[in-house]
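S.K.: turn this into a structure:
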Amino acid sequence: MSSSIALASARSTTGFGDARGRGARDEQGRIELLCKAGPDGAALGDCPFCHYVQMVLRYKGLRYRLIPLTPEDKPEWLVEGYGGKMPCLVHDEEAYTDSGTITQYLEYFFPGEEPLTVEDEKPELAEEVKTATSGVFGAFARYMKNMDKEQDPPLQAALFEELDKVDSFLQTTKGPFLAGERITLDDMALAPKLYHIKVGVAHFKNVIIPPSLTALAAYMQHMFDMDIFQESSYPPDVITWGWGNARK
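M.R.: Reported below is the predicted structural model:
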């Protein structure tokens, strides 16, 4: 693939052009997903953002080619044109990085019977979900990367506070998902992060997610049991490998 791959032109308010609806399953075009490779340099790595994108692709029934890459294997066009960022979705002759942008693109070009967002119909709920979930992964990353044991207690407390926000919010919902009965992009984004948290804190910090967070525990089990989660996932030891490198 040449470095001439360009982002879709901003011919609509979405910035994704005006070809919405062309994505019938038999006319979907070529889709490739470039992502972080695992310890062997060939299998899928531990990126929760790639996991998220794959869940959306599978939920929508889209065919795609997964291409795990080491830093050394990244093609020149990806490094020069996109700073080497992954995951990177290539759809025909367009490429997108950033999981949020990628999933918005997929939702726009390949809409389902029901939208995977609630912003338009329930903007207040969308904001509540964002408030409840947006701080989780940052708190986890700070805790995981900390090598000063004296700083672990406040960082652990900060993470558990964020998880408590999610648990409290889930107690108010009327269904198994963040928005109730219908799965959304927010669920698919959060579940891989919770997987990292569950594995990471147990392995590196010798702690577990507080058992008192029962709504969160039920939510995690429900999400982890979904086919789209499992078929897009990687073993726990790949997570510990990834965070082991991040902690060096």
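S.K.: going forward, measure contacts between C-alpha atoms and count neighbours the same way
M.R.: Fine.
S.K.: and the helices in the protein?
M.R.: Secondary structure of the chain, counting by DSSP state H: helices at 48-59, 76-82, 99-109, 123-133, 136-145, 152-170, 185-204, 214-224, 227-230, 236-246.
S.K.: okay, the angle between the longest one and helix 48-59?
M.R.: Comparing the axes of helix 185-204 and helix 48-59 via axes from the mean of the first three to the mean of the last three C-alpha atoms, to 10 degrees yields an angle of 140 degrees.
S.K.: output the contacting helices and strands for helix 185-204.
M.R.: helix 48-59, helix 136-145, helix 214-224, helix 236-246 (3 or more C-alpha pairs under 8 Å, 6 or more residues apart in numbering; DSSP states H and E).
S.K.: Val118: which of those is closest?
M.R.: Closest approach to Val118 among the helices and strands packed on helix 185-204 (C-alpha to C-alpha): helix 48-59, 15.6 Å.
S.K.: starting at the chain centroid, how far to that closest one?
M.R.: Averaging C-alpha positions (C-alpha atoms, centre = their mean, to the nearest Å) puts helix 48-59 6 Å from its chain's average.
S.K.: what residue of this structure is the furthest out?
M.R.: Largest separation from the mean C-alpha position in the chain: Glu150, at 31.0 Å (C-alpha atoms, centre = their mean).
S.K.: against Tyr195, how distant is that one?
M.R.: 26 Å (C-alpha to C-alpha, to the nearest Å).
S.K.: and Tyr52, by the same measure?
M.R.: 11 Å.
S.K.: out of the two, which sits in the busier spot?
M.R.: Tyr52 (28 against 17; other C-alpha atoms under 10 Å).
S.K.: and this one, please, so the two structures can be compared:
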Amino acid sequence: MTGKKGKRLAWLCLRMEKFTYEHIPENLVWIKHKKETVCTMAHGGVDNRTCERPLISATTQCSLFPNTEETAFKYPRHASHSLIEAGHDGENVGNCPFCQRLFMVLWLKGVKFTVTTVDMRKKPEELKDLAPGTNPPFLLYNGTLKTDFIKIEEFLEQTLAPPRYPHLSPLNKESFDVGADIFAKFSAFIKNSQGNAVHEKNLMREFKRLDNYLISPLPEEIDHNSRETMTISKRQFLDGDRLTLADCNLLPKLHVIRVAAKKYCDFDIPAQFTGVWRYLQNANEREEFKQTCPADIEIEKAYFTVANQRK
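M.R.: Next up, the predicted model:
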């Protein structure tokens, strides 16, 4: 993926060897190339080499782990390797909702994997011939390259399956469909003139549709034996009280919309959309979402040029 000179670009690569349930990626590591610091993650205790959770957006904490012999890490044979967007400083996580989507999937699956931010101006030699001209994210599995992020997600869902790994597919198809157009409406809104109310109305219509879905009880929430009729859903997420692939798709986009629309269009998600706000608040309490979000400044910089072309 290339661009203007000096620009750090976004990409995600998942490098996985063929494995069975007995040979699943076993390590999770955070690497910051610029300062060459390494943080090895595990579900065990916390010391100068291990952490209980991936510090995907916690840059200052990552910097506490120097690249010494004590913290040096050798990749195991069966490892998953993820390379993602370097932010504007060349080392932090940048703006890429599709990368975040796949990170959330892997985290929810409980897979341990390797995360690397890459400054594309200093692309490592071993990656120069990997999927040239292909936009991220992509996956290399057993010598086969997968470049469609939807296909990657499907592959992860099928490969990392029960009994060892949970299925993440939603029970209700509508949970996937309800947010399908919201990002496109946002893109049209932020790209067009400030005086054009049509695009804002279109975006508001999608938020209303999402809110209606979130406050409406799902079929499985309704107790047909109860004398009381449930009118407002109490679920936490799109398809119930667990995060699913539908949430992994929608939440990163909502985060981008919230940050960029506020910064450049002075647009806030209206308080009247109580279902949407409840949904976002519940998501922000989950590490799988909160810790995979890029910093607001990365989103703002990503939309700076587009937003400033508005007339």
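S.K.: any idea what the TM-score is?
M.R.: The TM-score (TM-score structural alignment, normalised by the length of the first structure) is 0.79; 223 aligned residues with a C-alpha RMSD of 2.7 Å.
S.K.: and the helices of the first structure: which comes nearest Gln28 of the first structure?
M.R.: Closest among the helices of the first structure, once you apply C-alpha to C-alpha, is helix 99-109, at 9.2 Å.
S.K.: what range in the second structure does that closest one sit on?
M.R.: The alignment of helix 99-109 of the first structure onto the second structure (TM-score structural alignment) spans residues 149-159.
S.K.: show me what counts as buried in that stretch.
M.R.: By 16 or more other C-alpha atoms under 10 Å, the buried positions in stretch 149-159 of the second structure come out as 149-150, 152-153, 156-157.
S.K.: next one: stretch 29-44 of the first structure
M.R.: By neighbour count on 16+ other C-alpha under 10 Å, the buried set for stretch 29-44 of the first structure is 29, 31-38, 43-44.
S.K.: what range in the second structure does it sit on?
M.R.: Taking TM-score structural alignment, stretch 29-44 of the first structure hits residues 78-93 over in the second structure.
S.K.: and that stretch, end to end?
M.R.: Criterion C-alpha to C-alpha; first-to-last residue distance in stretch 78-93 of the second structure is 25 Å.
S.K.: what separates the residue mapped onto Asn135 of the second structure from the first structure from Asp98 of the first structure, distance-wise?
M.R.: In the first structure, the residue paired with Asn135 of the second structure according to TM-score structural alignment is Lys85. Lys85 of the first structure sits 8 Å away from Asp98 of the first structure when distances are taken as C-alpha to C-alpha.
S.K.: about what we covered before: including distance to Ala189 of the first structure, could the helices and strands packed on helix 185-204 of the first structure go into CSV?
M.R.: As requested, these are exported to CSV (distance: least, C-alpha to C-alpha, whole Å):
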stretch, distance to Ala189 of the first structure
helix 48-59, 5
helix 136-145, 11
helix 214-224, 11
helix 236-246, 16
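S.K.: of all these, which one is nearest Thr172 of the first structure?
M.R.: Closest among these, using C-alpha to C-alpha: helix 214-224, at 9.7 Å.
S.K.: which positions in that closest one come out as buried?
M.R.: In helix 214-224 of the first structure, counting by 16+ other C-alpha under 10 Å, buried: 215-216, 219-220, 223-224.
S.K.: let's have those residues in JSON lines, adding distance to Gly242 of the first structure.
M.R.: Converted to JSON lines, the buried residues of helix 214-224 of the first structure look like this (distance: C-alpha to C-alpha, whole Å):
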{"residue": "Ala215", "distance to Gly242 of the first structure": "28"}
{"residue": "Leu216", "distance to Gly242 of the first structure": "24"}
{"residue": "Tyr219", "distance to Gly242 of the first structure": "25"}
{"residue": "Met220", "distance to Gly242 of the first structure": "21"}
{"residue": "Met223", "distance to Gly242 of the first structure": "22"}
{"residue": "Phe224", "distance to Gly242 of the first structure": "20"}
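S.K.: now flag whichever of those residues is closest to Pro71 of the first structure.
M.R.: Phe224 (28.9 Å).
S.K.: what's the match for the closest one in the second structure?
M.R.: Here Phe224 of the first structure is matched to Asn284 in the second structure, going by TM-score structural alignment.
S.K.: tell me who's in contact with that match.
M.R.: Lys290 (C-alpha atoms under 8 Å, 6 or more residues apart in numbering).
S.K.: how far away is it from Leu254 of the second structure?
M.R.: On the measure of C-alpha to C-alpha, Asn284 of the second structure and Leu254 of the second structure end up 12 Å apart.
S.K.: how much space separates the closest residue to Arg247 of the first structure other than its chain neighbours from Asp186 of the first structure?
M.R.: For Arg247 of the first structure, ignoring the flanking residues on the chain, the nearest one in space by C-alpha to C-alpha, 6 or more residues apart in numbering is Lys145 at 5.0 Å. In this structure, Lys145 of the first structure lies at 25 Å from Asp186 of the first structure, with C-alpha to C-alpha as the measure.
S.K.: OK, contacts around the residue nearest the centre of the second structure?
M.R.: By C-alpha atoms, centre = their mean, the second structure has its centre lying nearest to Gln100, at 1.6 Å. Residues near Gln100 of the second structure by C-alpha under 8 Å, 6+ apart: 248, 252, 292-293.
S.K.: fine, thanks again, bye for now.
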